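1. Provided below for reference: sequence and predicted model.
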Amino acid sequence: MIAIVEEFFFHFILLSALQEMMANPEALSSIVKSLARDVDESREAVALLLHLADLVKVRQRIGRVQGCIMMLVTLLNGCDSSASYDAGKLLAALSSNTQNVLLMAEAGFFVPLVQYLKEGSDMNKILMATAISRMELTDQMKATLGEEGSIEALVKMFNSGKMEAKLSALNAIRNLSCLKENNDRLINSGVVSNLLQVLFSVTSVLMTLREPASAILASLAKSEIILHKKDAAQQMLSLLNLSSPDIQLHLLQALNSMAGHSGAKRIRAKMKENGALQLLMPFLSSCNDEIRIAALNLLFNLSTYFAEELSGQLGETYLILMVEIISKATSEMEKAPAVGIISNIPVSDKKATQLLMNANLLPLLITLTGTIITAPSNPTRKWLLDGIAAVMIRFTVPSDKKLQKISASHGIIPCLVKLLSANSIVASSRAATSLAQLSQNTLSLSKAKSSRWFCVPPSTEKLCGVHNGLCLVKSTFCLVKSGALSALVQILEGKEREADEAVLSALSTLLQDAIFESGSDAIEQASGVQAIIRILEVGCLKAQEKAIWMLERIFRLGAHRSKYGEAAQHLLIDLAQKGDPILKPMIAKILAHLQLLEMQSSFF
């Protein structure tokens, strides 16, 4: 019996000595290196480390070995179930050391960190929250932290903790609030009202919380769920003039996000009732570029829905200020909303049109278009071109020939032709609308000029085969002489459909009663007939209706019936069978031209 005890004691001493030997830093470093080798070796290495971790001093040393925790996290997430299990147990053992927990978090393993946030001491909670606020987190890491319960723990810290805890919690929330899923969790946690309470506070001790609180609100406002907080927008509006510039910027950004949500109709109406348009005007002349741009963005957003009210609020002073911004601003991010706001002023507001014309807005926009249309496209430039094209519609209204002539003298028509080929279907559509408005008056202007010819005949290049008169781009706005036909047809041939109606409206001005024969020929020469036939298949109802009206006139001519009738008839018959009933009467006229009406009479 004594011999057995002695042998057991000998093995115990030997094992203890072996553990001591393997627990020294050099040995541990060698074992850790094995974690990154093949599957079998890494499995044995993590099992050995787990066994050695029974010793306190080993646990203290393992976390200090460079790369150890990173490799353990890799094994935890790996395919080897045995190594993953042992790595998880070892990480749990190492998590008693807060430094190890921070290293785990940097490696993307957040379970221990969140556990400290929920159940740790006040100091450890602050340590973990501070770590989150300083980490460069990927979206995946932010999502993981949210899923594991960090949001709720941080909100609890902010609501009930002392000043240092509140500040560290807010900064951590700020870093996590860039992700939509986390924003939804934050809003559902009820944090919005507490953030607003901080902003309304005049207690000096809470002043340091105001900037991060406003920044978080700016992030939360990107989620449509915030609209459920009924008074949030009104409270933010009331805070605008009571806040420092950095907080004003965040509040403007938050209000802009809220006003932009599709379900924000009631919120926008409330903002208007509470004087948002008037409240924003002074910010347009702010010397702080970021605040000025944020105010412009919000005003543009609201003006999209409250155009009539905008005219009354802007007045001459702010209209001229908008033109100055477009003229002098160095940033396209500032020019774009300014142009957009002007584009939202109703075209019927003739006083605004005259003020803008007197301020030389049109030549300014034409020059600006030439500068940016050839530059690489980006969302801001696209927005800017869309706005420019919209503003040009007000300078080409067909009821004001004098205004059209002034606009043409500034070079608006070549600019509109360029916009047809812009990398924005919205700008192209609006440019086509302006060209259509101009072209509506070409026939009468061309005849007026022709009647003034005397003994000297005009040059051939000035004679227009479509309008049978003297056509010049600047004086009669001729669609053919402007070179716009090929660009218009290319839009119909393209994949995007938003501009079809505007393009067809422009082309249809060549099919007026007095000129439809020569106009049909001009459209055919530009390969437009086939493009119009294609709209029967790919266009929306309104575009189809306009295309059918045009084809009825084009197919009055035998040459075009012969060339394109067969291609059109199948689509026309299909539309008669399956299309909207409103199209049938006009389709019947075309089929009559094609001598197919009797064969298809059952559909009419």
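-> Looks like it arrived, so ask away.
2. CA atoms for contacts and neighbours, from now on please.
-> Fine.
3. Do you have the strands of this protein handy? List them.
-> For the chain, the strands defined by DSSP state E cover 463-464, 469-470.
4. Next one: Cys287 from Pro245, what distance?
-> Cys287 sits 11 Å away from Pro245, going by C-alpha to C-alpha, to the nearest Å.
5. Same question for Lys584.
-> Look at Lys584 and Pro245: by C-alpha to C-alpha, they are 62 Å apart.
6. repeat for Ser505
-> Counting by C-alpha to C-alpha, the gap from Ser505 to Pro245 is 48 Å.
7. okay, those two: which has more neighbours?
-> Ser505 (21 against 16; other C-alpha atoms under 10 Å).
8. Let me know whether that one touches Ala436 as I believe.
-> Yes: if you go by C-alpha atoms under 8 Å, Ser505 and Ala436 touch, sitting 6.1 Å apart.
9. before we move on, back to that, between the strands of the chain, which one is closest to Ala448.
-> Across the strands of the chain, Ala448 has its closest neighbour in strand 469-470 (8.7 Å, C-alpha to C-alpha).
10. pretty sure Ile533 contacts Glu566?
-> No: the pair Ile533 / Glu566 is not scored as a contact, 10.8 Å apart, by C-alpha under 8 Å.
11. So for these two, which residue has more residues nearby?
-> Ile533 (24 against 11).
12. For the more buried one, give its distance to Gln234.
-> 52 Å.
13. and if you look at Gly528?
-> 53 Å.
14. So which of those two has more stuff around it?
-> More neighbours surround Gly528 than the other of Gly528 and Gln234, with 22 against 17 (other C-alpha under 10 Å).
15. residues in contact with that one?
-> Gly528 makes contact with Val489, according to C-alpha atoms under 8 Å, 6 or more residues apart in numbering.
16. Same check on Pro458?
-> Pro458 makes contacts with Leu470, as judged by C-alpha under 8 Å, 6+ apart.
17. which residues sit in contact with Ser311?
-> Listed by C-alpha under 8 Å, 6+ apart, the contact set of Ser311 reads 345-346, 349, 352.
18. For PyMOL, write the select line for the buried members of these.
-> A single PyMOL command selects the buried members of the contacts of Ser311 (16 or more other C-alpha atoms under 10 Å):
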select buried, resi 345+346+352
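19. Next one for the comparison:
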Amino acid sequence: MAKTLSEIELTDHNKVSLFKDGALEPLLQLLTHDDLKVKKVAIDAIHNLSDVPQNGLQLIREGAVGPLVPLSFKCRNKGKTEKGNAVKLFCCLTQDGDENTLLEHVGQRCIERLLRIITTSNDLEEIAAAMGIISNLPKDPEITLWLLDAGALEIISTCLTHEGRNASYRMQITENAAAALCRFIAPSNLEWQKKVAEIGIIPVLVELLVSGTTLTKQNAAISLKQFSESSTALTNRVKKRWLSWFCLEAPVKCCPVHLGICTVESSFCILEANALEPLVRMLGEADPGACEASLDALLTLMDGERLQCGSKVLAEANAIAPIIKLLSSPSASLQEKTLKALERIFRLVEFKQKYGTSAQMPLVDITQRGSGGMRSLAAKVLAQLNLLTDQSSYF
């Protein structure tokens, strides 16, 4: 019966009905059977039934993660299934899995085995699933340290730079590797950021902004944004030396945003990395997630006191007009970030005069159709443009 369930084509309704009628419990029991062939059939059957979100959540609630962790590796070592279904099923469960459940079952040895699959397997689908598991692991500092100790950074780097990205599973490997990388680049841990920069990842991320899939571009932009948040503190400030009334200083090239000497490796500067143009291009992506990631990265250039110099750099890169277009995005989150960005940009008279007119109509539309908070934000920007008074009912 389990073999039949692993092979038969079923509708989503059939799959949900089978779980409701009690098929999951005996299949989970088969995962603990002594016979490896029985385990394989059970995995295949569960995998065939688990691609319905409702069933996937039930698998997590019923504790399927526990037996799958060791089984993912035992099956691989003792005999080939797995199109690597055990690893793929494990990957599916980690996408929506409870963090506490994953922390309970994923230890240092599990991480080492996942990385071994990535470096030794000839099955691209299995490699993609193993990297997917790593990308879905909780952002727990201990897990990150285990990954670093096991050489995960170098393995992720290899997955990001491998050739043949046009093959579907190779693209999936790259997508998952780009997602896995984000955990190492949190601005709160400068040492981890330095480790990543030292192995030459930043230029690779910039390349992926151009050549990657939409999801890869999104994760590459997220990583670059995290790097960029550290740049101001890391830039090498130029000290002027004065002799009487005469200024003696060597002719050095200062970063127009961070106002110091920047390099890709030392200050993670996205200007030096030539990331500005591809990030601006990404603002025109159809996917709101990719647009938002690129906007977040660009806005790091005008954080805080860098508003004027950063806005100027963005204007020179022709970024202001596509940012204004994001006011018409169907994503409320993206609209809100755009409104907040424009409210800051339009504090500067030159940018208000140059770009204010093109922003008027989408701003008016938001005040008429947007939610309460969005309407208030849009009204605030319109007031900056002298098109509404502070006493307007929109406030």
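-> Received the coordinates, thanks. All values reported here derive from a predicted model rather than from experimental measurement.
20. Leu298 of structure 2 contacts Lys225, correct?
-> Yes: contact criterion C-alpha under 8 Å: Leu298 of structure 2 and Lys225 qualify, at 7.5 Å.
21. what about the residue mapped onto Ala45 of structure 2 from structure 1, how many neighbours?
-> Counting by TM-score structural alignment, Ala45 of structure 2 corresponds to Ala254 in structure 1. By other C-alpha under 10 Å, 25 other residues sit near Ala254 of structure 1.
22. Leaving out the residues flanking it, which one is nearest to Ala254 of structure 1?
-> Nearest non-adjacent residue to Ala254 of structure 1, counting by C-alpha to C-alpha, 6 or more residues apart in numbering: Ala218, 4.1 Å away.
23. what's the neighbour count on that neighbour?
-> 25.
24. go on, Pro363 of structure 1?
-> Residues near Pro363 of structure 1, counting by other C-alpha under 10 Å: 16.
25. Quick check: it vs Phe477 of structure 1, distance?
-> From Pro363 of structure 1 to Phe477 of structure 1 the distance is 17 Å (C-alpha to C-alpha).
26. again with Thr367 of structure 1
-> Thr367 of structure 1 is 20 Å from Phe477 of structure 1, where distance means C-alpha to C-alpha.
27. Check Phe604 of structure 1 too.
-> For Phe604 of structure 1, the distance to Phe477 of structure 1 - C-alpha to C-alpha - is 41 Å.
28. Those two: who's more crowded?
-> Phe477 (27 against 13).
29. Can you tell me what that one aligns to in structure 2?
-> In structure 2, Phe477 of structure 1 lands on Phe268 (TM-score structural alignment).
30. And the residue nearest the centre of structure 1?
-> By C-alpha atoms, centre = their mean, structure 1 has its centre lying nearest to Pro379, at 7.6 Å.
31. on that earlier part again, just name the closest of the contacts of Ser311 of structure 1 to Ala408 of structure 1, please.
-> For the contacts of Ser311 of structure 1, the residue nearest Ala408 of structure 1 by C-alpha to C-alpha is Ala352; the value is 19.2 Å.
32. Stretch 217-228 of structure 2 vs structure 1, average distance?
-> Superposed on structure 1, stretch 217-228 of structure 2 shows a mean distance to its aligned partners of 1.4 Å (mean C-alpha distance after the TM-score superposition for structure 1).
33. In structure 1, what range does that stretch match?
-> Going by TM-score structural alignment, stretch 217-228 of structure 2 sits over residues 428-439 in structure 1.
34. Show me the contact partners of the matching stretch.
-> 386, 389-390, 392-393, 396-398, 404, 413, 416-417, 419-422, 477-479, 488, 498-500, 502-503, 505-507, 509.
35. where do the helices sit along the stretch 251-395 of structure 2?
-> Under the criterion DSSP state H, counting those that start in this stretch, the stretch 251-395 of structure 2 contains helices at 264-267, 276-282, 288-299, 307-316, 320-325, 332-345, 349-369, 372-384.
36. Can you tell me which of the ones you listed is packed in deepest?
-> helix 288-299 (a mean of 24; mean count of other C-alpha atoms under 10 Å).
37. what about the nearest residue to Gly164 of structure 2 once chain neighbours are set aside, how many neighbours?
-> The shortest distance from Gly164 of structure 2 to any non-neighbouring residue, by C-alpha to C-alpha, 6+ apart, is to Arg170 (6.8 Å). Arg170 of structure 2 has 20 neighbours, counted by other C-alpha under 10 Å.
38. for Val46 of structure 1, same thing?
-> Residues within reach of Val46 of structure 1, counting by other C-alpha under 10 Å, total 27.
39. thought it was touching Tyr85?
-> No: counting by C-alpha under 8 Å, Tyr85 is not a contact partner of Val46 of structure 1; they are 9.6 Å apart.
40. now the strands of structure 1 in JSON lines, with mean neighbour count?
-> Formatted as JSON lines, the strands of structure 1 follow (neighbours: other C-alpha atoms under 10 Å):
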{"stretch": "strand 463-464", "mean neighbour count": "18"}
{"stretch": "strand 469-470", "mean neighbour count": "24"}
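41. Columns distance to Asn301 of structure 1 on top of these, output as TSV?
-> Shown next, in TSV, are the strands of structure 1 (distance: least, C-alpha to C-alpha, whole Å):
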stretch	distance to Asn301 of structure 1
strand 463-464	44
strand 469-470	45
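42. residue in structure 1 matching Glu25 of structure 2?
-> For Glu25 of structure 2, the residue aligned by TM-score structural alignment is Gln234.
43. out of everything not next to it in sequence, what's closest to that match?
-> Excluding the flanking residues, the one nearest Gln234 of structure 1 by C-alpha to C-alpha, 6+ apart is Met271, at 6.5 Å.
44. can you check Arg185 of structure 1 too?
-> Using C-alpha to C-alpha, 6+ apart and skipping the chain neighbours, the partner closest in space to Arg185 of structure 1 is Ile151 (7.1 Å).
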